[in-house]
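Asker: Return atomic coordinates for the entry below.
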Amino acid sequence: MAMMQAPAAGGLSKAVFLDKDGTVVENVPYNVDPSLLRFTPHAIEGLQMLADDGFRLIMITNQPGVGLGLFDLAALTRLQEALTERLAQHGLVLDGFYACTHAPGLDPSRAPCSCRKPSPGLLLQAAEERGLDLERSWMIGDILDDIEAGRRAGCRTVMLDVGNETVWRTSELRVPHHRAADLREAARWIVQASPLPWDTAAALNTDGLHGNQPRV
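Answerer: Below is the predicted model of the structure:
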């Protein structure tokens, strides 16, 4: 489900796809109360750095609370509007908000959806609707499902090492190109690496792909 999207700009743009909970805002499970929104440390500085470098900011979030009946779409929309307004107070434009509202495994007779991360469906939808160049784009998240979704969509990826990944189910698709302590550090890496061709940037990143493997 995509919410409150502006028309796509002409040509292909680069973007940073952002997980919401634990990445841009503090992780409060199933939260739809705008008063509980708190930005993660250095999130605003990082987002400003990305926006200044010409990246469009697109949020990609799993919101199973809708499918589980814990809150409705109207409540999620109010939260999105509050988040968009708070970012705007810092001069930041949230260029798209894409949410999977399905509850995984709720109906075992139905096949899993294609939009819930680690599936790349929402990233692919955003790229098509908003004219985004996936090879020039990045996915930032705090768990390996975010990384897998980004890689499967054809993006480069950064994982925030903030302790929110607890399962460490690993595969080649779940190894981030880089790991960072917060959004500001992630943004610095992305701005430095983005002018380089994909293979060159990946080869330079010995931390993310080789020497700094996920903990198990």
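Asker: only C-alpha atoms for contact and neighbour calcs from this point on.
Answerer: Noted.
Asker: and the helix ranked longest in the chain, what does it pack onto?
Answerer: Criterion DSSP state H: the longest helix present in the chain is helix 73-88. Judged by 3 or more Cα pairs under 8 Å, 6 or more residues apart in numbering; DSSP states H and E, helix 73-88 is in contact with strand 94-100.
Asker: Please give the structure of this sequence too, so both can be compared:
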Amino acid sequence: MTLSENGDLWCDIRTLHPAGNHPALFLDRDGTLIELVDYLSDPAAVVLIGSVLEDIWQANKDGHAVVIVTNQSGIGRGYYRWADFHAVQARLYDLLAAEDLVIDATYACPHPPPDAGGPAHSLYRKPAPGMLTRAADDLNLDLSRSRILGDSVSDLAAGKAAGLPVGILVSDGYGARDAEAARVLADDGFEVIRR
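Answerer: The predicted structure follows:
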């Protein structure tokens, strides 16, 4: 795992795929892959959301990269440290390994939103596409054949901005709250699926 020089981005690349452009399944973490806990820093509180496990299994089976892209403003707000985030990730990886599921990489941005003291124009905080485009560069991914699963409109907006053709809004986490805003993102180049 690496933390960028200026602390803007945390990257944990766990698996490198063979050369060639591969599609990816991008996943938000909190409220999508694991139950939503505000400012999660306790590994014991990690609980998988079962409805997404099938998506990971299918992506693993098809040889698609599985990449977590997560805003972690609790770090930027001083609520917890990168070491705490890493401990939560280790627990998450263990739970997924017990299900024979593989996460190829995780990207995390610590910036709070601008109205909470974060930078006005973060390259990486969703809805900006920076975590997805960085993953595409690092892992040789084909964004035009990739998709994103998330529980908020910012997840899907990041996917759309990165050039993904599909965003899937899950009903867990903030999914019900953001359903209408996510629907508005749909156009000829970006399909929004609710489930």
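Asker: Pull up the aligned stretch in the second structure for the longest helix of the first structure.
Answerer: Mapped onto the second structure using TM-score structural alignment, helix 73-88 of the first structure spans residues 82-97.
Asker: Please compute how far that stretch lies from its chain's middle.
Answerer: 14 Å (Cα atoms, centre = their mean, to the nearest Å).
Asker: Once you drop chain neighbours, what's closest to residue 37 of the first structure?
Answerer: residue 25 (6.4 Å; Cα to Cα, 6 or more residues apart in numbering).
Asker: got a list of what the aligned partner of the one you found in the second structure touches?
Answerer: Pairing criterion TM-score structural alignment: the partner of residue 25 of the first structure within the second structure is identified as residue 34. Listed by Cα atoms under 8 Å, 6 or more residues apart in numbering, the contact set of residue 34 of the second structure reads 46, 47, 48, 49.
Asker: Please indicate which of those are buried?
Answerer: Using 16 or more other Cα atoms under 10 Å as the burial test, the contacts of residue 34 of the second structure include 46, 47, 48, 49 as buried.
Asker: can you tell me the mean distance of the match of helix 73-88 of the first structure from the first structure after alignment?
Answerer: Following the fit onto the first structure, the mean deviation recorded for stretch 82-97 of the second structure is 1.0 Å by mean Cα distance after the TM-score superposition for the first structure.
Asker: mind listing what's buried in that stretch?
Answerer: Buried-residue list, stretch 82-97 of the second structure, by 16+ other Cα under 10 Å: 82, 84, 85, 86, 88, 89, 91, 92, 96.
Asker: any idea how far the fourth one is from residue 48 of the second structure?
Answerer: Remark: distance between residue 86 of the second structure and residue 48 of the second structure (Cα to Cα, to the nearest Å) = 17 Å.
Asker: now the second one
Answerer: To residue 48 of the second structure, residue 84 of the second structure is 18 Å away according to Cα to Cα.
Asker: Same question for residue 70 of the second structure.
Answerer: 15 Å.
Asker: next one: residue 107 of the second structure
Answerer: Applying Cα to Cα to residue 107 of the second structure and residue 48 of the second structure gives a distance of 18 Å.
Asker: next one: residue 190 of the second structure
Answerer: From residue 190 of the second structure to residue 48 of the second structure the distance is 28 Å (Cα to Cα).
Asker: Relative to the first structure, which residues correspond to the longest strand seen in the second structure?
Answerer: Secondary structure of the second structure per DSSP state E: the longest strand is strand 65-71. Aligning strand 65-71 of the second structure against the first structure (TM-score structural alignment) gives residues 56-62.
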